[in-house]
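# model this:
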Amino acid sequence: MPRPLTTFVGRTAELDAVAAALDEARLVTLVGPGGCGKTRLALQAAAARTDARWVDLTTTAEPRLVPELVAAAAGVLPSSAGALAEQIGDRPLLLCLDNCEHVIGAAADLVVELITACPGVTVLATSREPLGVAGEVVWRVPPLSGADALALFEERAGRTARSEAVRTACIRLDGIPLAIELAAAWSDTLSEREILQGLDDRFALLVRGPRGVAARHQTLAASMAWSHDLLDEADRVLFRRLGVFQGGFTLAAARAVCDGEVVAGLRRLVDKSLVIADTRGEVARYRMLETIRQYAVARLEASGERDGIRDRHLDAFLALTEEAAPLLGRDKDAWRATIGAEQENLRAAIDWGLSRDDPERGRRLAAGLPWLWHLNDRGREGLDLLQRAVDLGAGERTGLQARLLTGLSLVADTTRPDGLEYDAAQAAMEIATETGDAATASMARLLGAVAVFALDLDTGWSEAKQARARAREIGEGFVIDGATALMGIVLHLRDEHAEAVKHLQEAVDGLVRRGDRGVASTALGYLAGSALITGDVARARELAAEGAAVARPLADHHRVGSAAAAVAIVEATAGDVDAAWAALNPVIRLVEATDPSPFIPGFARAVANLHLWSGRPAEAVAWFGRETAWLPEGVDLYLAPQTLTGLAAAHRATGDTEAAAQACERALTLARKIGMPSVEADALEQSAFLTPEPERAEELHHEALALRVEHGLWLPCVDSLEALADLAPGTTEAARLQAACNHARQEMGAPRLTPAAAQQPYEGTVLSLRDAVDYARRARGKRGRPSSGWASLTPTEQSVVRLTVEGLSNPEIGSRLFMSRSTVKTHLSHVYAKLGVTNRTELAAMAGPHLEG
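Just a heads-up that it's a prediction; the model follows:
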């Protein structure tokens, strides 16, 4: 057996698999491209076998000499295959035939003879293609794992190399051991970053191999050339043309781009380990390792065929995109399945098309793909390509230019919403209207509404309403549902939750039916938020989980991250903080590894809140800062006040009351300006916590409570009541309120997330949440009420009316509200006078509309 000059690194799982294969089969062939480590793996697998004999077939190019080489290794006389088998007889022997590819026929014939006539012979072969012998187990050598690749680089470099540059280099070298070793050999000359940069021209960098190894392994280029030179001319032509594909290809695509016998040629290239076939799906998919593909590209460049083949590649993927376009309106899942697998090819085709003297085909292809970039994590790439395509048509007033501008707006919405999306949408709508493209104009109007609503909820609402009306006239399903969803989001932010739920649910039904997962998952997240804030925690958990499930197949930062944030907030509110972190952690790792950080509305705020609730306010401050860090200076979106209230709480928890007060003041101003009652209440609550005067703190808590009651925000109402109880420790009133809050939290399934003050025992009747709210507000009402009508009623009188309409008797009402029967009667007489009614029936009819919800 040969003695390697270097140590063997990793491959533990592969060695076990090869050993198991040798136990089961008489012929095992390790197959793979040049430099993948076939020889070293075979040597290591055979090293422990005393009966192993090694035959290096690269020492001859003459097929007739193969039996002689085997005879020499086996220690018998040179002879024909039959005579060789007679000499070996039944002695045990592991025969290792290394590098069979250039004498494949002779090697195969000899192996058949030996394993047929010699019961003790097992053959372990290495080759760039299978021997094609009956009973052969073909074991394709995989690339090194990430850990093994890094370990090999370190061992060959002679030092620890744990930088991100080295990890990236190992990935870009496809885990090919030879390539990694050649790159590591530069460690005494180049920095790790320079080695990575050098891989842009990897065949120029990886040219210095170790002495003492076969010439074909001294450089990566030589290894590739060895395989290439063994091909027939027709396969060489197919090989170099296939280099135009990036990210793999289908048989149909190969036929569209490459002439000749593509099927048979592909089969031969797969056999020779130059192409990898994945046949697990409904349609087989082929690919080259990137190192091999770059060699094929170099051959394509040298052939003079490059421009023609790249034109055919562009035409093939333009045709694919335009044929798939009808799926966008009825089944986006099917469209993504068709288009998503070709993302690398599409990018390359657009890039080529836009570089031509006539960029029309490249612009058409770019115009067909905005939904691809809108629904995945490569939006910045999409923006760059779309902007190039738009710029190449600057000044045009054509349908194509309108579609490109609409696409630019669509991708900017989930990638970089800094005003670009609004400008592009407005320009697109004007051009599409001029050219009579009603569908594009409708989509552009919706995108304009999406862009403006973040700054102005009222304008967003009216624009969405107009977009929906126009879309209904022309039957644009996505625009109808998208506009309805946007209207639901505005209603949610306005805390009109009953109407918000109607709009959002209507939108979700249509969106999910068509596979419009992105907007559907967002709408489900808002539905979960409405359920949560109104006190239905169980329903919120269902909706948040559904939103995450809808988003998951998109595998993007934006939608999956937002859905994870919704799950985290709901699960934490339900008391399962571990489940909340489990939802966020995978996305946190992606966000922290991405520069610049992706735009994921609500995600950083969710992480910050979890840190805050987990007792880590300093970390919360940092994450709250991330939520709006991408906003342009001086721009206030609806995200800002929500973030500022949390930031105030985090600053307060760190002891920085000045920063907390500033955040509170800013949040309150913005919430009132934008019109977000729940956020206004949150800001008032934080202000109350910061106020040293108990009387003023009580007033602020009551202001917050009034807003929450007015909009049916029952879960935050519990927070308000707990805060009021904490202001009066040791009193019966505080104990009564705290008991009601504990009961409400138990019913809702929403335990308190922050430590509670010491609670006084309470043995009386436990109030319902609404009764507890009435109890707390009884002595507090609006100043300057009118003398008659519903607005003239005090909070206590409103409570009496509500219980009366529910059918309670005066004694029952008195028991609920902790007042005497005569006091109830007095309140009712005042109510009758103010409302102009004379009995309970008239009272119920008059009060009904005011008590709904």
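# could you use CA atoms for every contact and neighbour count after this?
Noted.
# tell me the SS of the residue most central in space within the chain?
Using C-alpha atoms, centre = their mean, the residue of the chain that lies closest to the mean C-alpha position is Asp556, 2.5 Å off. Per DSSP: H, G, I helix; E, B strand; the rest coil, the local secondary structure of Asp556 is coil.
# quick one: contacts for it?
375-377 (C-alpha atoms under 8 Å, 6 or more residues apart in numbering).
# can we see that at 10 Å?
Asp556 sits next to 373-379, 518, 587, 598 when contact means C-alpha atoms under 10 Å, 6 or more residues apart in numbering.
# over to Trp226?
34, 102, 215-217, 220.
# list buried members of those by neighbour count.
Burial by neighbour count, 16 or more other C-alpha atoms under 10 Å: within these this picks out 34, 102, 216-217, 220.
# compare with the first, here's sequence two:
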Amino acid sequence: MPTDPARHTPPTQLTAFVGRAVELSAIAGSLSDTRLVTVVGPGGCGKTRLAVEAASRAATRWPDGVCWVDLTATSDPAAVPELLAAAADLFHTPGDGALPALGRQLGDRRMLVCLDNCEHVLAAAAELAAGLLRACPGVTVLATSREPLGVAGESVWRVPPLTADDAVALFEARSTGVAESDQARDAVRTACVRLDGIPLAIELAAAWSGTLSAQEILDGLDDRFALLVRGPRGVAARHQTLAASMAWSHDLLDDADRVLFRRLGVFHGGFTLATARSVCGFDGTDVLGGLRRLVDKSLVSADTRGRVARYRMLETIRQYAAARLAAAGEREAVADRHLDAFLALVEDLAPLLDRDKDAWREAVGAEQENLRAALDLGLSTADPARGRALAAALPWLWHLNGRGHDGLAFLRRAIDLGAAERSATQARLLVGLALVADTTRPAGLTYDAAQAALEIATEVDDARSACLARLLRAVGGFFQDFDGAAALAEEAGSQAREIGDGFVADGATALLGIILHLRDRHEEAVPVLREAVDGLVRRGDRGVASTALGFLADSALCAGDLAAARDLAADAVRTALPLADHHRVGSATSTLATVVGLSGRLAEACAVLDPVVRLVEGADPPPFVPGLARAMGFLRLWSGRPAEAVEWFRRETDWLGIAGDEHLAPQTLTGLAAALRATGDTDGAASACDRALAAARSTGMPRVTADALAQLAFLAAPTDPARAESLHHEALALRADHGIWLSCVDSLEALAAQSESPAEATRLLAACDRARAEFGYPRTVDRPEVAAGLLAALGDEAYRAASAEGRELGLPDAVAYARRARGKRGRPTSGWASLTPTEQSVVRLAVEGLSNPDIGTRLFMSRSTVKTHLSHVYAKLSVTNRTELATVAGPHLANF
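You can find the predicted model right below:
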């Protein structure tokens, strides 16, 4: 026998090892703790390279070296001991005495024995490893295999896919050139993801880099087994092509497991034992036992951490299995069973929609790739009834999960296939289209689809579809007609309570609360919104609950309670986060960022919103996120970057998929006006104000009306101070009368700037300082020169006295003081200048032809109050009827 101990190093590698730092550390730890470590994974995952690197780095820990045994040299189990003998320079004894003889020769040597590629001689490799561990206390065994050896004390270490960064690094290391453009780097990264981070697949793809561009390689992966066919010379045949690697694993299966393996290729994105049995468990196929064996052989992975185990094939393996399924002539039959299984699944889960949407979303969301495949099949068959039924069962998935564009496409296909039908299925599909459009692309589609659904559902007596359609019709049109939307919501809510539809009942309540909020009837809106939130959260209706919480936060903001506003906005974000969608999470985060920004923490506000902005800007097409453009616009404006603010405000129409500022929401138009004014575009600012004012007055939105009036006042100030003051007073009156106290601070400061009385201005500014401190609402820009000017005008003693008097005023008292102070400056007793801002508003609406009740509705006052105001106006203007009033008021209203 040779006298030198075995000091064989692992095989020399011709290419550099890339990445896998975490994996190498884990294997090193296992080798320290355990005498048998088996590195397990599918073909091409890099088991051998990982073992070579781990053994090389740890070689100094074994004084007698590393002995590398390549088991691919034989397919005869009896030859396995002989391969070890040859690798370790030992004598081989044929027959049953081979293992004991090897044990005696190794004796007390301290060495690492590496058994590479054990899967095709698994029993013999397991017997050899177990024999070495028993006979040689100084020997540690590192094995690689597509399935565990099954030896007592074995530590199984499953190889994960490469991380995204390691995968790209491997591609670049094996390619003939590094991708230099951002587009090429993106294509490489995407290709690595599509190849499941499998090193062999990535290396084979990189080998094409001297012939194809990165984008062409990515495009070629649609048929990956045709593209990835050129491996390096000098490697095992099974690693020459991806198909050969898959075939090697497949050929090691017994016949029954081959059948199950290929049938599992019909699944997309994973499966459960139940769905596998439903789809694949015919002809006596043993699904549970077969799954266990396929998991052991690394062809299927199992995630057992949840309540129900979930199984998955890497996409590369799944495509190979699907090709085998087609070759066996079973694809149509298995795909048909797949469609039936997932239609039955969603029908079984449907009751959860009414009591626990979180549970429904979790169960159905896990299967969305399978559902997509089933829908594609179901809507492509000669009889699309099953596909249409499946599409009608899934709108809530697309409404909540951020894949609304996919949902709209499937629903339109299903609707077109039944265009001539007046059926319950067609009604459900149409109402589903409206539901998905609401969070995806609402411009007109929500209302139109809901109206069509309502008509058909009413005809076929489908109360649930009709109920939801009525609510969605209200949602689709409520910005154009608050009163009509409120009437529809009340009707939908009443019907929903009769039939036990909790979502529609609470959703209708939420919509009524939102309308009250937008009309600045906050004392009424808040309890209505809270009632809706309670029911929605209890049932897991997170989307609408988050929206309602956002409006509650805005009501708290109006009242000046910024702390409560932040808590409510944060609650809205927490409620929406499990949905992980652009629409709800983005909208809630926009509200939170606005509150944080108004609190003076602009950098924090931008940081809060930045992840949403990056997600949205990286999406194609960009998703609709209510309030995001407006929030970003205001943050840029408050940060002194008005040109950027203008661009952000205008993005609202981009995300809605329409063109032109005229489609901006009134709240966004007032922000746009402020930004345009700050850039010096006074004409554009005035136009935005006029459109905002018209929209706000027609729908009855006092806050937006006041905001537009304030912007017009700022525009008028340089040339017409009297008009500016009048507009600021009108804005203040609206804000104070509707409890919009935060904005009252802005009005009072604007009036202080217009005041001709330094004492009055000082009192108002001191009162505003007190309010800002109480609200936590700092100025975005401090102007010490204003205080200095007032101090100079009044003198030290008078200035301190006026400031002290102002600080004694609570905000309502300061508003009352500003109104009284205006009267003290001698408003005339007759003529247009004698009219109060409220009287001027009454005149304007009367001249427009509104009746007294309509004027009262618009200005939120009783009919008798309107009549009183008109009688005062008639007396001051010396007119006796509306015709005379229009003649006298016309020239003044032209500039109003």
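# and the TM-score between them?
Superposed pair, TM-score by TM-score structural alignment, normalised by the length of the first structure: 0.90. Supporting alignment: 792 aligned residues with a C-alpha RMSD of 2.1 Å.
# out of the contacts of Trp226 of the first structure, what pair is the most spread apart?
Largest separation among the contacts of Trp226 of the first structure by C-alpha to C-alpha: His102 and Leu220, giving 18.2 Å.
# about what we covered before: looking at the contacts of Asp556 of the first structure, which are in helices?
Counting by DSSP state H, the contacts of Asp556 of the first structure place 373-374, 379, 518, 587 in helices.
# of those residues, closest to Leu196 of the first structure?
Gly379 (24.7 Å).
# which position in the second structure pairs with the closest one?
Taking TM-score structural alignment, Gly379 of the first structure has Gly404 as its aligned residue in the second structure.
# got a list of what the corresponding residue of the second structure for Gly248 of the first structure touches?
Matched to the second structure by TM-score structural alignment, Gly248 of the first structure sits across from Gly270. Gly270 of the second structure makes contact with 264, 276, 300-302, 310-315, 318, 366-370 under the criterion C-alpha under 10 Å, 6+ apart.
# skip the chain neighbours and tell me the closest residue to His405 of the second structure.
Leaving aside its sequence neighbours, His405 of the second structure sits nearest to Thr440 (C-alpha to C-alpha, 6 or more residues apart in numbering; 6.8 Å).
# tell me, how many residues neighbour the equivalent of that neighbour over in the first structure?
Here Thr440 of the second structure is matched to Thr415 in the first structure, going by TM-score structural alignment. Counted by other C-alpha atoms under 10 Å, the residues lying close to Thr415 of the first structure total 25.
# tell me who's in contact with Thr415 of the first structure.
Thr415 of the first structure touches 373-374, 376-383, 409, 421, 557-558, 598-600, counting by C-alpha under 10 Å, 6+ apart.
# off-centre distance for stretch 358-375 of the first structure?
Distance of stretch 358-375 of the first structure from the chain centroid (C-alpha atoms, centre = their mean, to the nearest Å) equals 22 Å.
# ok, the aligned residue in the second structure for Asp271 of the first structure to Ala322 of the second structure distance?
Matched across to the second structure, Asp271 of the first structure falls on Asp296, judged by TM-score structural alignment. Going from Asp296 of the second structure to Ala322 of the second structure by C-alpha to C-alpha, to the nearest Å gives 20 Å.
# with Gly444 of the second structure instead?
Look at Gly444 of the second structure and Ala322 of the second structure: by C-alpha to C-alpha, they are 42 Å apart.
# so these two - more neighbours on which side?
When Gly444 of the second structure and Ala322 are compared for neighbours, Ala322 comes out ahead with 21 against 13, by other C-alpha under 10 Å.
# chain neighbours aside, what residue packs nearest to whichever residue in the first structure pairs up with the more buried one?
Taking TM-score structural alignment, Ala322 of the second structure has Val297 as its aligned residue in the first structure. Excluding the flanking residues, the one nearest Val297 of the first structure by C-alpha to C-alpha, 6+ apart is Gly243, at 5.0 Å.
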